[in-house]
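got a structure for you, letters missing:
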């Protein structure tokens, strides 16, 4: 079964944060997360979607919302669609 990148990212966020996250909710501005969590998110993205996040990619705007993160992942993986097969390497 395939799942959109955004849904998978929201599932990670909700599991890690213990609460529902709206697709466009800025969890940094709301104070729900901190810089330590940002590192966890970067690690999750690199492992799940199998790409490397470079120093120049570390703009907070890429990581503020699930929508922004999904867009960033699509650009980094050059995925023309929003779907990623389940069961990738973790």
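Cool, the structure landed. Bear in mind the structure is a predicted one, so any value in this text is a computation, not a measurement. Residues are numbered from 1 along each chain as shown.

all contacts plus neighbour counts: C-alpha atoms, from now on.
OK.

Can you name the residues that contact the closest residue to residue 80 other than its chain neighbours?
Excluding the flanking residues, the one nearest residue 80 by CA to CA, 6 or more residues apart in numbering is residue 74, at 7.1 Å. The contact partners of residue 74, taken as CA atoms under 8 Å, 6 or more residues apart in numbering, are 80, 81, 82.

Comparison target below:
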């Protein structure tokens, strides 16, 4: 069974839902979750594990920087970059 390709919109939606559930605060795709104080830097490691297990990717080396996890939009771009079957939203 073929699954539909990943899109930025689908990942953003899933990540905002995940972040909203985890923080008990509504999170929008462009909200900087670290600058807003919603989460700590320790939560970044949880995000790494969540993204890796959900999207079957490996986040290593230079990708392991806090700027790649600040917003759902940035995380979607990271997943698409690291995913073999990702499709850019403007393609």
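That came in fine, so what should we check first? Predicted, not measured: the structure shown is a model, and the values here were computed from it.

So what does residue 47 of structure 1 match up with in structure 2?
The alignment partner of residue 47 of structure 1 in structure 2, by TM-score structural alignment, is residue 53.

go on, residue 9 of structure 1?
Per TM-score structural alignment, residue 9 of structure 1 is aligned with residue 15.

can you give me the strands in structure 1?
2-4, 83-85 (DSSP state E).

one step back: compute the number of surrounding residues for the nearest residue to the match of residue 9 of structure 1 once chain neighbours are set aside.
Excluding its sequence neighbours, the residue lying closest to residue 15 of structure 2 (CA to CA, 6+ apart) is residue 72, at 5.6 Å. Close neighbours of residue 72 of structure 2, defined as other CA atoms under 10 Å, add up to 28.

do residue 15 of structure 2 as well
Residues lying near residue 15 of structure 2 (other CA under 10 Å) number 23.

repeat for residue 18 of structure 1
Residues lying near residue 18 of structure 1 (other CA under 10 Å) number 9.

counterpart of it in structure 2?
In structure 2, residue 18 of structure 1 lands on residue 24 (TM-score structural alignment).

and what of residue 77 of structure 1?
Using TM-score structural alignment, residue 77 of structure 1 lines up with residue 83 in structure 2.

Let me see the contact set for its match.
55, 56, 57.

Tell me the one among these nearest to residue 28 of structure 2.
Proximity of the contacts of residue 83 of structure 2 to residue 28 of structure 2 (CA to CA) peaks at residue 55, which lies at 20.3 Å.
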